[in-house]
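Visitor: Below is the sequence, then the predicted model.
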Amino acid sequence: MIQASLLKKQRILLSTLLALITITTVISMGLGDAPLSYDRLIPTLLGHGTFKEEFVLFSIRLPRIIITLLAGMALSLSGAILQGITRNDLADPGIIGINSGAGVAISIFFLFLPIEAGSFVYMLPLVAFFGAFLTACLIYVFSYNRNTGLQPVKLVLVGIGFSMALSGAMIVLISSAEREKVDFIAKWLAGNIWGTDWPFIWALLPWLAILIPVTLYKANSLNLLGLSEPVAVGAGVSIEKERIILLLIAVALAASAVSVTGGITFIGLMAPHIAKALVGPRNQLFIPLAILIGGWLLLFADMIGRNLIEPNGIPTGIIVALIGAPYFIYLLLKK
């Protein structure tokens, strides 16, 4: 049974994070190449703005803000699941190669297969999922020992190896491609959020709408998987079955996010750790916080990145890496 004081603390933190996301969203709406006056935001949102104000807000700013928020949520939840099923605090979809697997699949699809404008947006998450799933299966196989089961440390090391190899494969793939397509893949590698239109939101939103409730339903299984295998088996958990289901969920979340944001790393590492530090390791408590923290982190990094240097800014993935890489080294030394 969860203590009432912890539940109260969680509710306060959830309210604080929602307020923080709202403030960051409002600030982000007004910043950019075509700045909007903050006293004009509410009239514009209500449909009383000029053509320019409505175009900037509804066609440029809002879609990017929503995409960034959703992608951050998906990546943080994916990281929380991976850390739970591997019992490794360093697991992250970007670090262990899942994002790179999705990137290779997207590169092959974009460079070599015929693309239809109407279905391109909705095909991307499926293509990314296929590449990420295949990569996750290979990492799992190489990290698994018949006698000792899944080896958490080995999984991270194998994943880092796959990530480097797949990133190299992407560079090989684009070496002989057309200039425009090379530019797209290069931006994807840097974590430049490119899916900034409403159809990309409708392509990403169903994955989150389905997989977040499923993950929260599986929270108790994640709690047990975080313990030793004999304890989990004694509690009646089918370890391999639950791991595979949760791994599929983590892969789907990461793939759907990076298909529209590019190679974003470290969000799935940082957000769960911050949430655990606030309310403890119980998944029912920290996962909702981790989802909001991940969304806010990516939203904040994107706001900083696109306004730091004119005119094109810095890719969001680079800003996140500047924050996340030192944090990863700190965790590596600590663990």
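Guide: Here it is on my side, so go on.

Visitor: C-alpha only now, for contacts and for neighbours.
Guide: Will do.

Visitor: Can you show me the strands along this protein?
Guide: Here the chain has its strands, by DSSP state E, at 144-145, 149-150.

Visitor: Nearest to residue 296 among those would be which one?
Guide: Among the strands of the chain, strand 149-150 comes nearest to residue 296, with 32.4 Å by Cα to Cα.

Visitor: hmm, who's touching the closest one?
Guide: With contact meaning Cα atoms under 8 Å, 6 or more residues apart in numbering, strand 149-150 is reached by 86, 140, 143, 144.

Visitor: quick one: contacts for the third one?
Guide: Residues in contact with residue 143, defined by Cα under 8 Å, 6+ apart, are 150, 151, 152, 154, 155, 158.

Visitor: Among those, which are located in helices?
Guide: With helices taken from DSSP state H, the overlap with the contacts of residue 143 comprises 152, 154, 155, 158.

Visitor: Next up, a structure to set beside the first:
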Amino acid sequence: MNFLFLFVHAVQDLLPLELAITFGLVLFALSWVRPRRMVSLPQTRLRTATLTWAGVAGSLLVVVVATAVSAIAVSTSDVSGYDGWWRRPAPLFAATLVVAAAAVALRRIPLPAPGERSIVPRRPWHAFASRTLLWISGITATLLALTAVWQIAIARTAPEDGPFFGNVPDYTNLPIYMSFNSGYGYLSGAGWPNHLATLVALALACTVFFAVLHTDANRPVFARSTASSVRSERELTARLFTFILLGGLITTLGAVWMHTGSSGQALVGLDEQWVSDNQSYPRILVAGGYDAIARPMNLLGYALQAGGVAFLLRLAVDTARAALATRRSRIATPEHEISTNGPQR
């Protein structure tokens, strides 16, 4: 038992729970209780290649970014009170870059000549997107936006000689402080210096997502293409892009909730009682303004960050599995039986 206890502590020292990959690998392993793939790929070669790189390399890139920024947060102390302003939205920003790069690559696929195009009505941006995934992504984005706006709204400046509690960084006149127990003191970690970048990353992700889906939904198609083949490839593309951004959203929401939950858990001891000449303990503990939800928010942040990483790892593996399945299907199916949307190169 002692050996097991020491082993667990050694692993925890090497891979702290704050590290995105630690608990993420555990959830990734548990995800194989359901081995069915969550993505498929279209048969068109150039589109399949682009989506494969986006799903595999892109998802792994977001995981690497999330792990790296969480490792920086674990290994360094916050000396300014807003050091993590860029680290928390980094996974969402990386996911947005992946989707944008994949969309640019899709634009390189040859378009049909004007005389070879099928006449179709203009479609809305969400024409081929899953409604369920859009609702999940919208709820996650809303929670992220509300958390950031709330933390900016409760922030204020503080006097240099004011009583500070919790993690006390170097003093600044920026609005990074929140009131502790109705003016009794101040805690750091809030304000626009901490959360404005998160809102910017969220706005950029939404803009890119809408633009990419709208462009692909209204991409010209060959007149000889069947409606079912066009719908299938556009739906599979929208699904993969939504998954990548959703992974970045969940991971970033987890990082933000870990931070806000940790900032709100400060306790201050009052009315100390001495038990010896050099030891005392507080008989009264005073909590901060949102202490009731701070601890659950912090724990949910751990779970969400790990869940986002596990989701992206599974997405990378499932995309690779889908690419192999598509390749086998293409080899097994005679060339003239494959429905085409244009020249195959």
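Guide: Yes, it's here. On a predicted model such as this, the values are computed, not experimentally measured, just so you know.

Visitor: Please state their TM-score.
Guide: Here the TM-score for the pair of chains, by TM-score structural alignment, normalised by the length of the first structure, is 0.26; 150 aligned residues with a Cα RMSD of 6.8 Å.

Visitor: hang on, the earlier thing: the strands of the first structure into TSV, with extra columns for distance to residue 269 of the first structure and mean neighbour count?
Guide: TSV is the format used below for these (distance: least, Cα to Cα, whole Å; neighbours: other Cα atoms under 10 Å):
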stretch	distance to residue 269 of the first structure	mean neighbour count
strand 144-145	22	13
strand 149-150	20	16
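
Visitor: Of the contacts of residue 143 of the first structure, just say which sits nearest to residue 231 of the first structure.
Guide: Nearest member of those to residue 231 of the first structure, counting by Cα to Cα, is residue 150, at 15.3 Å.

Visitor: Please, where are all the strands along the second structure?
Guide: Using DSSP E, the strands of the second structure run over 155-156, 177-180, 185-188, 267-274, 280-287.

Visitor: Among these, single out whichever gets nearest to residue 202 of the second structure.
Guide: Here strand 155-156 is closest among the strands of the second structure (Cα to Cα), at 20.4 Å.

Visitor: and the closest one, what other elements does it pack with?
Guide: strand 177-180 (3 or more Cα pairs under 8 Å, 6 or more residues apart in numbering; DSSP states H and E).

Visitor: what's the strand it packs on packed up against?
Guide: Using 3+ Cα pairs under 8 Å, 6+ apart as the test, strand 177-180 of the second structure ends up in contact with strand 155-156, strand 185-188.

Visitor: just checking, residue 302 of the first structure touches residue 66?
Guide: No. If you go by Cα atoms under 8 Å, residue 302 of the first structure and residue 66 don't touch, sitting 11.5 Å apart.

Visitor: The two: who's more crowded?
Guide: residue 302 (27 against 20; other Cα atoms under 10 Å).

Visitor: Now the more buried one: closest residue in space, sequence neighbours ignored.
Guide: Nearest non-adjacent residue to residue 302 of the first structure, counting by Cα to Cα, 6 or more residues apart in numbering: residue 316, 4.9 Å away.

Visitor: Isn't the one you found up against residue 299?
Guide: No. Using Cα under 8 Å, residue 316 of the first structure is not in contact with residue 299, being 9.0 Å away.

Visitor: Burial check on the residue lying closest to residue 47 of the second structure once chain neighbours are set aside, number of neighbours?
Guide: In this structure, residue 47 of the second structure finds its nearest non-sequential neighbour in residue 106, 6.5 Å apart by Cα to Cα, 6+ apart. Residues contacting residue 106 of the second structure under the criterion other Cα under 10 Å number 18.

Visitor: Spit out the contact partners of residue 106 of the second structure.
Guide: Applying Cα under 8 Å, 6+ apart, the residues contacting residue 106 of the second structure are 46, 47, 50.

Visitor: In a markdown table: those residues, plus distance to residue 284 of the second structure and neighbour count.
Guide: A markdown table is the format used below for the contacts of residue 106 of the second structure (distance: Cα to Cα, whole Å; neighbours: other Cα atoms under 10 Å):
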| residue | distance to residue 284 of the second structure | neighbour count |
| --- | --- | --- |
| 46 | 67 | 18 |
| 47 | 64 | 20 |
| 50 | 61 | 18 |
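
Visitor: quick one: which of the residues you listed sit in helices?
Guide: 46, 47, 50.

Visitor: before we move on, back to that, just the buried ones from the ones in helices among the contacts of residue 143 of the first structure, in ChimeraX syntax?
Guide: Per 16 or more other Cα atoms under 10 Å, the buried members of these correspond to this ChimeraX selection:
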select :152,154,155,158
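
Visitor: In the ones in helices among the contacts of residue 143 of the first structure, find the pair that's most separated.
Guide: 152 and 158 (10.0 Å).

Visitor: Go ahead and confirm residue 307 of the second structure touches residue 27.
Guide: Yes. Shown here, residue 307 of the second structure and residue 27 form a contact pair, counting by Cα under 8 Å, at 6.6 Å.

Visitor: which of those two has more neighbours?
Guide: residue 307 (24 against 20).

Visitor: what sits against that one?
Guide: 24, 27, 250, 251.

Visitor: Kindly recompute the last result at 6 Å.
Guide: residue 24 (Cα atoms under 6 Å, 6 or more residues apart in numbering).

Visitor: Can you find which helix in the second structure contains the most residues?
Guide: Max-length helix for the second structure by DSSP H is helix 291-332.

Visitor: Tell me, how many residues neighbour the closest residue in space to residue 158 of the first structure that isn't next to it in sequence?
Guide: If the residues on either side of it in the chain are set aside, residue 158 of the first structure comes closest to residue 139, at 6.3 Å by Cα to Cα, 6+ apart. Residue 139 of the first structure has 23 neighbours, counted by other Cα under 10 Å.
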